[in-house]
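Asks: Let me see the structure of the following:
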Amino acid sequence: MSARTRTSQLLYQAELLIETPIQEDEHAVTRQMAIEEGALALFELALESFLAEITEHARLDTRRWQVLLGADGPALAELIRLRELAAQPQSWLGWLVGMLLKLHGDDGAAKRPAYNPSMIALESNASLGDEFYSHLQSAKQEMAALRETSHEW
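Replies: Now for the predicted structure:
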């Protein structure tokens, strides 16, 4: 399987997972959290596969996003573009990096919904699943554009 095929497969699997309907029972909240974090883990694998794909010509010895997207990462045009994107918190990559840092942290990325209707919500009302889906679609568009740039090399 090529890196491009693997990237597409992982993105598709993440999308399928995040769209999984949840049966309403005593485990529904925990199941939803597991699905959200599983989808994020697949998105992370897709990001690393994509990084391998667009840096194939450079023959790098790593595909870890933390290294390649770090400030002292390789000076490849595609990676520079992705670093700039990661620095924008509202971009798909800025959102993903923030979520992956949470995912790897002690508290995780998925949160239990607040059930107290008298509380004022301080965060966005969008669920992680809704945000995930929106950013995944943006990622697919950006990846297609970067593939074109990378292919030209």
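
Asks: going forward, measure contacts between C-alpha atoms and count neighbours the same way
Replies: Fine.

Asks: For Y12, the count of nearby residues, please.
Replies: 15 (other Cα atoms under 10 Å).

Asks: Remind me which helix or strand it belongs to.
Replies: According to DSSP states H and E, Y12 maps onto helix 3-18.

Asks: Please tell me how far R6 sits from L51.
Replies: Using Cα to Cα, to the nearest Å, one gets 12 Å for the distance from R6 to L51.

Asks: re the thing from before, elements contacting the helix holding Y12?
Replies: Applying 3 or more Cα pairs under 8 Å, 6 or more residues apart in numbering; DSSP states H and E, one finds that helix 3-18 contacts helix 28-54, helix 128-152.

Asks: this one next, for a side-by-side:
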Amino acid sequence: MNKDEKNIESSREVTIIGYGESGYELVNSINNLGLKITIMDINPEVFSKLPDVNIKNGDIVPIIGDGMSINDLSNLSKDSSVVIVLTGNDSANLFIGQLAKQLFSASKIICKINNEKLRLLGDSQNIVAYSPITLFNEKILSII
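Replies: Model (predicted):
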């Protein structure tokens, strides 16, 4: 187990900002690991997809808020070992990642960023920036 996995294991808490299609799939996978998940989204309707049982037992905590707002971000738990930013806007994701880097003690800040220049900027700030298209291409190339 590497250092990052130990940090995640010890805190057992992940924060996701932006709960669209990517967030839905990711929450299911993270929940299966037994980690507590806090999800922030500006649209309260997206939380209807979350399993009620996981909300009731505290495994998933939905919070209505805007990741672009320092006040809203400040209301999130500072104990998360990982913050994942998945809004639909690359620039917003990078900005939120930068804010999260300042506000949280998380060992990893991960942002979904499709724009290559913004990804490189995120990488230069120790923000893990990934693109689904790049990941897909890498997977295909590893298969063929």
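
Asks: TM-score of the superposed pair?
Replies: Put the two chains on top of each other and the TM-score (TM-score structural alignment, normalised by the length of the second structure) is 0.25; 61 aligned residues with a Cα RMSD of 4.9 Å.

Asks: Now do the buried residues in the helix holding Y12 of the first structure.
Replies: Buried residues in helix 3-18 of the first structure, counted by 16 or more other Cα atoms under 10 Å: 3-4, 6-8, 10-11, 13-15, 17-18.

Asks: Residues contacting that helix, please?
Replies: Helix 3-18 of the first structure is contacted from outside by 35-36, 38-40, 42-43, 45-47, 49-50, 52-53, 129, 132-133, 136, using Cα atoms under 8 Å, 6 or more residues apart in numbering.

Asks: go again using 6 Å as the cut-off
Replies: Residues outside helix 3-18 of the first structure that contact it (Cα atoms under 6 Å, 6 or more residues apart in numbering): 39, 42, 46, 49-50, 53.

Asks: Go over the secondary structure and confirm S10 of the second structure is in a helix.
Replies: Yes - counting by DSSP: H, G, I helix; E, B strand; the rest coil, S10 of the second structure is located in a helix.

Asks: how near is it to I109 of the second structure?
Replies: Going from S10 of the second structure to I109 of the second structure by Cα to Cα gives 17 Å.

Asks: Neighbour count for the two, which is higher?
Replies: Each of S10 of the second structure and I109 has its neighbours counted (other Cα under 10 Å); I109 has more, 25 against 11.

Asks: Tell me where the longest helix sits in the second structure.
Replies: Using DSSP state H to define each element, the second structure has its longest helix at helix 90-103.

Asks: Would you mark the buried spots in that helix?
Replies: By 16+ other Cα under 10 Å, the buried positions in helix 90-103 of the second structure come out as 90, 92-101.

Asks: Can you name the element that comes right after it?
Replies: From helix 90-103 of the second structure onward toward the C-terminus, using DSSP H and E, the following helix or strand is strand 108-112.
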